[in-house]
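**Q** The following comprises the amino acid sequence and a computationally predicted model.
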Amino acid sequence: MKLKKLAKVLLVSTLAVGLLTGCSSGSKDDKTIKVGASPTPHAEILEAAKPLLEKEGYKLEVSTYDDYVLPNDALADGSLDANYFQHIPYLEETVKEKGYDLTYCAKVHIEPMGIYSNSIKKLDEVKNGDKVAVPNDSTNEARALKLLAKQGLIEVKDGELITVKDITKNPKNLKFVEVDAAQVPSTLDDVAIAVINTNYALNVGLNPTKDALAIESSDSPYVNIVAIRTEEKDNDKIKALTKALNSDEVKKFIEEKYDGSIVPAF
């Protein structure tokens, strides 16, 4: 009888230790916010928010990604608590395509897409048959084509997710090179002009307000947002992340760090 009683005591003690350990681990996880981000400017902006989150008792862990696919995959499978690299149309397209239950909790900044060149100084120098590099993902390609159309280089159909197949007029017979958004800067020596997302332009030392031949207007609808799983929208740490990224301190950091090439959206 004593052995049985001792076994029961040991079992209860083991369970209690397990529960306490589990609670401790869960508490630690609840105070750690894992965010995936593009290196520039997103990860830099997150670094500016870190001290604010630390004051609220949270540890911010930032993982950087050089593509536009993996961060949403990692968010959907629970590897990340949030990601910060994309605009609303891209998130909506990903949700539609993959069926992920994702939404966003904060609008942070706008990155005006620009047209760049290593060979010409003005867009009227573009010649017949020149090559033009554009991103190959649906939302950013549409965005690039609309910018080119606004500059009078082409005409396109109305619509959100237009592609090169929707070009209705191409008076200079431009040849379009469609590549991954992160790789567009690497094409600059091989094309006449390239339409580059600001984060990738900054990565290679290009300043949109100084180096671009043309950029999107400041009222661009492509606001960069913090994406989260829909079920987590009322989570305390998500609320803390939103508060930090929409703070006066982060706004001041964006304005001073990027000197107008990136604009706060809050």
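**A** Looks like it arrived, so ask away.
**Q** Only C-alpha atoms from now on, for both contacts and neighbour counts.
**A** Will do.
**Q** Flag every buried residue along stretch 167-181.
**A** Neighbour-count burial for stretch 167-181 flags 167, 170, 174, 175, 176, 177, 178, 179, 180, 181 (criterion: 16 or more other CA atoms under 10 Å).
**Q** residue contacts, the residue nearest to the first one when sequence neighbours are not counted?
**A** Pointing back at residue 167 there. Nearest residue to residue 167 in three dimensions, chain neighbours excluded: residue 156, at 4.3 Å (CA to CA, 6 or more residues apart in numbering). Counting by CA atoms under 8 Å, 6 or more residues apart in numbering, residue 156 touches 145, 146, 149, 162, 166, 167, 168, 169.
**Q** What are the contacting residues of stretch 51-58?
**A** Applying CA under 8 Å, 6+ apart, the contact partners of stretch 51-58 are 31, 32, 33, 59, 60, 237, 240, 241, 244.
**Q** most surrounded residue in those?
**A** residue 241 (25 neighbours; other CA atoms under 10 Å).
**Q** following whichever strand or helix holds that residue, which helix or strand comes up?
**A** Here residue 241, judged by DSSP states H and E, is contained in helix 236-245. Where DSSP H and E defines the elements, the next helix or strand beyond helix 236-245 is helix 248-258.
**Q** Identify each buried residue in that next one, please.
**A** Across helix 248-258, burial judged by 16+ other CA under 10 Å covers 250, 251, 253, 254.
**Q** Make a markdown table out of those residues and add distance to residue 93.
**A** Shown next, in a markdown table, are these (distance: CA to CA, whole Å):
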| residue | distance to residue 93 |
| --- | --- |
| 250 | 28 |
| 251 | 28 |
| 253 | 30 |
| 254 | 27 |
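**Q** next up, a second structure to put side by side with the first:
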Amino acid sequence: MKKGWKTVVSGILTVGALALLGACGSGNTADSGSASGDEPRVVKLGVVGESNEAWEHVQKELKENENIDLEIVKFTDYRAPITSLEDGSIDMHSTLTEIFMDNVNEEGGFSNTTIAYTSLNPLGIFSNKIGDISELEDGATVAIPNDVSNESRALLLLQTAGLIELDEAAGLMPSVNDVTANPKNLQFEILDANQTIRALDDVDIACVNNNVAVDAGYIPTETAIYLEPVAESSQPYYNVIAVREDEKDEEIYQTIVDYYQTDEVKEIIAEVTKGSSVPVW
């Protein structure tokens, strides 16, 4: 504007300018996540399996109260949510044990980071052929998951059940190579985690992840012939809510955690899993 230029503003222009300023002052930001009529903030949550009643409850509550559109993205294997979070396909995931996630992080150089815990889902030993662990015969076949952390967890469970002994030096991450005593000469069938329950007709026993068993229609507390005990040593097997490391302090993710960690969600977990999953917050 040139110096000395006299500005003449008509009444019409004044009204128009004020209206324009008013429009600019009511800007619409998707990041606000408020319930004031703005566009909802979309957050993609990765899960594994079909039984997601707790998160479906949270999804509804967030939409109604916070204008957050929680999109539940289902995967069929445990590594996929980790790599999908890393490449930005999803924003967070809630389906994995911390020990499994940390192991995959280390292998791949990933930054998946725990921001909260959800539940402990005890691993179980299942069978279509025997009703008690004491009935297991010599030379029996045992299906165990093939990923490092779940294989280790299964072997530790078999040790707790008195079926094998493991090298103490292996700590929480033993493999079949660390079996130091196998009095029943058990034969190990190492399968993808979601295939262990499907192998029950072909093996004598199977070590099955809790959510895999529930998705297949089993109630671990009622149908497992041996269930992983819950103790202080169980913490590495707590399931987590995770995001990328550089987003761990984002307020919207803490809001989602707050809506999950409620008494209502505890009741849903208890009802859906028949008490097989234990909330740990």
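**A** Right, received. Where do you want to start? Nothing here was measured: the structure is a model prediction, and the numbers come from that model.
**Q** ok, which pair from the contacts of residue 156 of the first structure is furthest apart?
**A** 162 and 169 (13.7 Å; CA to CA).
**Q** For the equivalent of residue 215 of the first structure over in the second structure, which residues are in contact?
**A** Alignment note (TM-score structural alignment): residue 215 of the first structure maps to residue 227 of the second structure. Contacts for residue 227 of the second structure (CA under 8 Å, 6+ apart) come out as 122, 123, 124, 125, 220, 221.
**Q** just residue 277 of the second structure next, same as before
**A** 119, 120, 121, 122, 210, 269, 270.
**Q** Tell me where the stretch 151-266 of the first structure has strands.
**A** Using DSSP state E, counting those that start in this stretch, the strands assigned to the stretch 151-266 of the first structure run over residues 155-156, 167-169, 175-179, 193-196, 214-215, 223-229, 263-264.
**Q** Equivalent analysis for the stretch 1-150 of the second structure, please.
**A** Per DSSP E, counting those that start in this stretch, the stretch 1-150 of the second structure carries strands over the ranges 41-48, 68-75, 92-93, 112-120, 124-126, 141-145.
**Q** And the ones you listed: which comes nearest residue 244 of the second structure?
**A** Taking CA to CA, strand 112-120 is the member of the strands of the stretch 1-150 of the second structure nearest to residue 244 of the second structure, at 4.9 Å.
**Q** per the alignment, residue 271 of the second structure corresponds to what in the first structure?
**A** Residue 271 of the second structure maps onto residue 256 in the first structure, by TM-score structural alignment.
**Q** quick one on the thing from earlier: now the contacts of residue 277 of the second structure as TSV including distance to residue 54 of the second structure?
**A** TSV is the format used below for these (distance: CA to CA, whole Å):
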residue	distance to residue 54 of the second structure
119	11
120	14
121	14
122	18
210	15
269	6
270	10
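**Q** Looking at these, spot the one nearest residue 52 of the second structure.
**A** For these, the nearest to residue 52 of the second structure is residue 269 (9.4 Å; CA to CA).
**Q** measure the equivalent of residue 146 of the second structure over in the first structure to residue 68 of the first structure for me?
**A** Alignment note (TM-score structural alignment): residue 146 of the second structure maps to residue 136 of the first structure. Distance of residue 136 of the first structure to residue 68 of the first structure, given as CA to CA, to the nearest Å: 11 Å.
**Q** Same check on residue 56 of the first structure?
**A** Using CA to CA, residue 56 of the first structure is found at 30 Å from residue 68 of the first structure.
**Q** who has more neighbours, the two?
**A** Counted by other CA under 10 Å, residue 56 of the first structure and residue 68 do not tie: residue 68 has more neighbours, with 18 against 13.
**Q** Aligned to that one, what sits in the second structure?
**A** Aligned against the second structure by TM-score structural alignment, residue 68 of the first structure finds its counterpart in residue 78.
**Q** so what's the corresponding residue of the first structure for residue 98 of the second structure up against?
**A** When the first structure is aligned by TM-score structural alignment, residue 98 of the second structure is paired with residue 88. Neighbour list for residue 88 of the first structure: 222, 223, 224, 225 [criterion: CA under 8 Å, 6+ apart].
**Q** So which bit of the second structure is the helix holding residue 241 of the first structure matched to?
**A** The aligned range for helix 236-245 of the first structure is 251-260, by TM-score structural alignment.
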